[in-house]
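Visitor: curious how this folds, go ahead:
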Amino acid sequence: MMAALQDNKTMLRFEGIPGEDAESMRRCLIQMGAKIESNNEGWQVDGGAFRRPISVLHCGNSATTLRLLAIQVASLAEPVMLDGDANLRARDHSIIVQLLQDLGVEVSQGSGPERLPLLIKGPINNSSVKVDVSKSSQPLSALILASHSLNQEVKVETTGKQVSQAHGELSKQVAQQCGMPEFDITLNKWNVNPPSEVKIPADSSLLAFIHLFNHLHASDISVELETKDILYPEVLDSPIQGKIDLGMANDLITPIAALMCLQNGGEIVGVAHARHKESNRIEKTVEMLKSFALEVEATADGLRMEGGQEVAAPTEIVACFGDHRMFMTAAVLATKVGAELDSPRCYRVSWPEFSELVQMK
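Guide: Prediction:
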C-alpha cells in the first residue's frame, strides 16, 4: 500500500506465495491507480497519488484490507464504497466506523446482519481522536499509515488495553521506513518514500499447523524461515503446556488449543479480543474441536483444555465458519482420522500452499 503511494518503483519479494488477503489489497490498489505487476521475482509496484476508483473496492475476506483502506480513501474527499464477501459483511466493523466518524469523516454502512458496504467521504477534519485498541491494533495502524495525507496535526489518544502490540509496532516500523517521523502522540503530514526493494517474510504463525501435524503423525517436518520478524511466535519454541498468554499471538489460538488437548493440557489466556476475528474464535474453537471429540472449555479471556485426549473422526460435516485458521486446524486433524469440512477454499486467504501439507498423508 505504501509503495503504491509514491512515483518511484518498488519491488516486493515474497518468502512464499502471497495469499488471497494480499491479492485483495493488490486488486484495490490497482483500482485506485497503482500499477502492480506480478513476475517471478515478486510484485513490481509503480504508484502515485491515489485517485477515486470508478467502482466499489471489493476487499474479499480481508478485514485488514478494509480497515487500512478505509482511512486512506478518506483523504480523497470524494465518496468511495468498500465491500467484501459474505464473511466480511457479517463481521463487526464498528471500531473503524467510529474512528472515521470521530475524525470528521462521513460514513454510512449496511444494516442488519450485513455490516457492509461502507460508503466513506472525507476529508479528515478533526484535530484530535480517541482510538480503541482493546479489540484490534488495526484501526490505529490504519490511521498511522494514512497520516501522510493529513491536512492538519492530529493528536491521538488510545483507549483500552492494547492487543496485538507486535502488529501495531510493525505498522509503525513500516511507516517510519517509508518516511514517517517518530510517532509519539501526534500525527502530521509527511512524504511517502518507501525503499526500492522490500522483502516480505513468511507468516511465521503458520508454523503452528506444522507442529500439530508433526505431533499427530510423529513426523519431523521443519521449515527454516529466511527471516524472523517482530511477529515471530516465540511460544512455538517452548513446550505447549501450562498457562500461555497469546494476547500478542491470537492467530495461534485454535492450533495451540488442539495441541494442548492432545498433549499435556493447559490454558490459553489474554485473548478475549479473539471473539472479533473472522469468527468468534474462542466459542467456535470449542465447537469445531468438539467435532473431533476434543473437549475445550471457554473462559472469559481464553480456553482451558485437559491433556491426554484422543482425536476421533467427526460424524457430520465439520463447520469451520469461513475462518482460515479454524479450517487449517480441522484439516490437519482430519489427516489423522478423516473428515469432511466446509469452507474448503478459505485457507487460501493466508497460506495457498497449505494443501501440500495435508496431502503428505
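
Visitor: for the rest of this, base every contact and every neighbour count on C-alpha atoms.
Guide: OK.

Visitor: okay, now the closest residue to E157 other than its chain neighbours: neighbour count?
Guide: Distance criterion Cα to Cα, 6 or more residues apart in numbering; nearest residue to E157, sequence neighbours excluded, is K130 at 4.7 Å. Other residues lying near K130 total 15 when counted by other Cα atoms under 10 Å.

Visitor: likewise for the one 4 residues further on?
Guide: If you count neighbours by other Cα under 10 Å, S134 ends up with 16.

Visitor: hmm, back to that, quick one, what contacts the residue nearest to E157?
Guide: The contact partners of K130, taken as Cα atoms under 8 Å, 6 or more residues apart in numbering, are L99, D102, V156, E157, T158, T159.

Visitor: the fifth one should be in a strand, yeah?
Guide: In other words, T158. Yes: judged by DSSP: H, G, I helix; E, B strand; the rest coil, T158 forms part of a strand.

Visitor: roughly how far apart are the spatially closest residue to V318 that is not a sequence neighbour and A86?
Guide: Excluding the flanking residues, the one nearest V318 by Cα to Cα, 6+ apart is L341, at 4.7 Å. With the distance defined as Cα to Cα, to the nearest Å, L341 ends up 18 Å from A86.

Visitor: and the two? which has more neighbours close in?
Guide: L341 (17 against 14).

Visitor: ok, that one touching A331?
Guide: Yes: assessed by Cα atoms under 8 Å, L341 is found in contact with A331 at 7.5 Å.

Visitor: buried set for the helix or strand containing the residue nearest to E157?
Guide: Element membership for K130 (DSSP states H and E) is strand 128-132. By 16 or more other Cα atoms under 10 Å, the buried positions in strand 128-132 come out as V129, V131, D132.

Visitor: just how off-centre is that strand within its chain?
Guide: Put simply, strand 128-132 sits 21 Å off its chain's centre (Cα atoms, centre = their mean, to the nearest Å).

Visitor: likewise stretch 230-246?
Guide: That offset, for stretch 230-246, works out to 19 Å (Cα atoms, centre = their mean).

Visitor: so which bits of it are buried?
Guide: Buried residues in stretch 230-246, counted by 16+ other Cα under 10 Å: L231, Y232, P233, I240, Q241, D245, L246.

Visitor: Proceed likewise with the subsequent sequence, for comparison:
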Amino acid sequence: MEVAIKPVHALRGDVQVPGDKSISHRAVMLGALAEGETVIDNFLFGEDCLSTIRVVQSLGVNVHIEKDRVVVRGGGLNALREPDDVLDAGNSGTTMRLMAGILAGCPFFSVLTGDASLRRRPMQRVMQPLAAMGAGIMARSGNSYAPMAITGGDIRAITYKSPVASAQVKSAVLLAGLFADGPTTVIEPARTRDHTERLLSYFGARVEVKDKQISVWGRPNLPGRKVVVPGDISSAVFLLVAGAAMPGSDLLVRNVGINPTRAGALNVLIKMGAVLDIANERLVSGEPVADIRVLGGRLTGTQISGDIIPYLIDELPALAVAAAMAEGETVVRDAAELRYKETDRITAVVKLLGEMGADITEREDGFVIHGGRPLQGAECDSFGDHRMAMAAAVAGLKARGITRIKEAECVKISFPAFFDTLNSISVQ
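Guide: The predicted structure is shown next:
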C-alpha cells in the first residue's frame, strides 16, 4: 500500500509503542524450552515475531494466541520434535539465527529458510560457531546463505571469540549451549544488546557476565514464567525524533524499554540537544523500563561512531532523519553492519534523504549529513524495510508538500499501528 504523509506543526499526546521485538522473539523461544506455562504480556504481534511463533509450533510446541498476550506451554529442553516441513522464518533474521542455535542442540534434522530478503543476509557468522559446537550445518553459496540444513544434537560447550559485535550470533551460541554439558562462553569485540542473557537469568539459567564475556551453563531446568514485554525503544525513537525536532511538541511515550545496551539513541538525541525527561524507572521481567517525555526544540549535529554503534544500530535510520533536521554536520562511522539488515540501510538512507533534499554523502561504513536544509516531500521507496518506511514518514512530517511512501505495509513487521499512532498525535 502507499501512504501519504502531510507536514504537521507538532506532535502532542500520551502514547505507548508495541512490545519490544527482540524480547518478544526470545520470550517465545525460551517459553518453548521451559517446562510448564509461559505467559507473555504486551507481545509484539508483528510479522517477524509471528514467524517465531509459527516455527516453534512446527516443532511441536503448544502456543496459544490471545488478544493481547501469548501463552506458550513448553515441555523442557528435550521436548521439541522434528518438523514435518521446512521452517519458514519469513523476513526475520532473529528467528532464523536464534532458532539455528536451538535446532543445533536438538537430535533431529531441520531446514530453515525465509523470504527473498532474508535469503540474501549472511548466515556464515552463525554457522561457524554452531559447527564448532558439533552441529551438522550446511547452506547454499558456500555455507553463506539460507536455506540452512541442520542436523543437531551432541552439542559440546565451547568458548567462542566472535569476530563481529552481533547479539544474534551471541544468542545463537548461548542458546545452543543450553543443550551442552558445562559452560558455553562467548567473547564479544564490543558489548551488544543483552536481552538473551537477561531472559535466560529470569527463567532460572545460570548466566555469568564479565564485561564482554558471557557464559551460560548447559542442561538447566527452566520453569515457565510470566513475561511482561516493555515497549520497543526501536519503535519509540521514531516518535521521539519527530517530537524533538518540532518546536511546540510535547509527547509522552510510556513503558519504553531503556536497557543500557539498547538506549544509545537516547544518549545521541540528548547530545544533539533533544529535551528528554526519563521518569518512572523500574525493572519489569528483568528489563529496565521508563516513561519518556520529549519537548520540541532545536537539534544540532554530532558524531556517532565507535562502541556506541551496537547500542543503536536499528535506530540509525531514525537518527539520520534527526540529523537532516538538525543544524550542522552529523557523521556516522563504524556502522557497516547496516548493510546487512532487511535492506542495505546505508544506501537506503542516503537515497531516501537525498531525494527529499538533504545534503547527505554515503561512506562505506556510514554517511555524512549536513543538516538544516529544508526537506521536500517526495515519492519514497520503503525498500520493503519497516524502519525505512517509518524514517520516511518522520521526515515527511517536517517536509514541504506531501510525502508518499510505497510498500508502507512493511511497518507491520515491528509497529503495525504506526501510521494510526502518528495521526493521533499530529497537530496540523
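
Visitor: TM-score of the superposition?
Guide: Laid over one another, the chains give 0.88 as their TM-score (TM-score structural alignment, normalised by the length of structure 1), with 353 aligned residues with a Cα RMSD of 2.6 Å.

Visitor: on that earlier part again, what lines up against the residue nearest to V318 of structure 1 once you look at structure 2?
Guide: Mapped onto structure 2 by TM-score structural alignment, L341 of structure 1 lines up with I405.

Visitor: M127 of structure 2 versus its match, what's the distance?
Guide: To M127 of structure 2, I405 of structure 2 is 36 Å away according to Cα to Cα.

Visitor: got it, and M29 of structure 2?
Guide: On the measure of Cα to Cα, M29 of structure 2 and M127 of structure 2 end up 19 Å apart.

Visitor: and those two? Which one has more around it.
Guide: Using other Cα under 10 Å as the criterion, M29 of structure 2 and M127 rank with M127 on top: 28 against 23.

Visitor: what's the helix or strand for that one?
Guide: Assigned by DSSP H and E, M127 of structure 2 falls in helix 124-132.

Visitor: how big's the offset between that helix and structure 1?
Guide: Once the two models are superposed, helix 124-132 of structure 2 sits on average 1.7 Å from its counterpart in structure 1 (mean Cα distance after the TM-score superposition for structure 1).

Visitor: give me the stretch of structure 1 that that helix matches.
Guide: Alignment of helix 124-132 of structure 2 against structure 1: residues 94-102, by TM-score structural alignment.

Visitor: how about the matching stretch: buried residues?
Guide: In terms of neighbour count (16+ other Cα under 10 Å), stretch 94-102 of structure 1 has its buried residues at I95, I96, V97, Q98, L99, L100, Q101, D102.

Visitor: give the equivalent position in structure 2 for K290 of structure 1.
Guide: Aligned counterpart of K290 of structure 1 in structure 2: G354 (TM-score structural alignment).

Visitor: just A22 of structure 1 next, same as before
Guide: Taking TM-score structural alignment, the alignment pairs A22 of structure 1 with C49 from structure 2.

Visitor: so how far does stretch 20-31 of structure 1 sit from its counterpart in structure 2?
Guide: Stretch 20-31 of structure 1 sits 1.1 Å off on average (mean Cα distance after the TM-score superposition for structure 1).

Visitor: how far does that stretch sit from the chain's center?
Guide: With Cα atoms, centre = their mean as the basis, stretch 20-31 of structure 1 stands 14 Å off its chain's centre.

Visitor: can you show me the helices along structure 1?
Guide: In structure 1, the helices defined using DSSP state H lie at 20-31, 63-74, 86-90, 94-102, 138-146, 165-177, 207-217, 253-262, 281-290, 324-337, 354-358.

Visitor: how far away is the corresponding residue of structure 1 for L199 of structure 2 from P344 of structure 1?
Guide: Here L199 of structure 2 is matched to V174 in structure 1, going by TM-score structural alignment. In this view, V174 of structure 1 and P344 of structure 1 are 33 Å apart by Cα to Cα.

Visitor: what of D92 of structure 1?
Guide: 23 Å.

Visitor: once you drop chain neighbours, what's closest to whichever residue in structure 1 pairs up with G36 of structure 2?
Guide: By TM-score structural alignment, G36 of structure 2 lines up with N8 in structure 1. Nearest residue to N8 of structure 1, sequence neighbours excluded (Cα to Cα, 6+ apart): D46, at 6.2 Å.

Visitor: and for A331 of structure 1?
Guide: Leaving aside its chain neighbours, A331 of structure 1 sits nearest to V358 (7.0 Å; criterion: Cα to Cα, 6+ apart).

Visitor: who's in contact with that neighbour?
Guide: By Cα under 8 Å, 6+ apart, V358 of structure 1 lies in contact with A331, V332, T335.

Visitor: which SSE is V289 of structure 2 in?
Guide: Per DSSP H and E: V289 of structure 2 is located in strand 287-295.

Visitor: which residues of structure 1 does that strand align to?
Guide: With TM-score structural alignment applied, strand 287-295 of structure 2 matches no range in structure 1.

Visitor: and stretch 87-99 of structure 2, by the same measure?
Guide: Using TM-score structural alignment, stretch 87-99 of structure 2 lines up with residues 57-69 of structure 1.

Visitor: so what's the residue count around I30 of structure 1?
Guide: 19.

Visitor: quick one: the closest residue to it other than its chain neighbours from V105 of structure 1, how far?
Guide: Setting aside the residues directly before and after it, I30 of structure 1 is nearest to I36 in space (Cα to Cα, 6+ apart), at 6.8 Å. In this view, I36 of structure 1 and V105 of structure 1 are 29 Å apart by Cα to Cα.

Visitor: residue in structure 2 matching H276 of structure 1?
Guide: Aligned by TM-score structural alignment, H276 of structure 1 pairs with Y340 of structure 2.

Visitor: show me the contacts for its match.
Guide: Going by Cα under 8 Å, 6+ apart, Y340 of structure 2 touches R121, P122.

Visitor: now stretch 207-217 of structure 2: buried residues?
Guide: Result for stretch 207-217 of structure 2 [16+ other Cα under 10 Å]: buried residues V207, Q213, I214, S215, V216, W217.

Visitor: measure that stretch end to end?
Guide: End-to-end distance of stretch 207-217 of structure 2 (Cα to Cα): 7 Å.

Visitor: repeat that for stretch 137-156 of structure 2.
Guide: 15 Å.

Visitor: and that stretch, how far from the chain's centre?
Guide: Distance, stretch centre to chain centre, for stretch 137-156 of structure 2: 23 Å (Cα atoms, centre = their mean).

Visitor: do the same with stretch 334-345 of structure 1
Guide: In terms of Cα atoms, centre = their mean, the centre of stretch 334-345 of structure 1 is set 23 Å apart from its chain centre.
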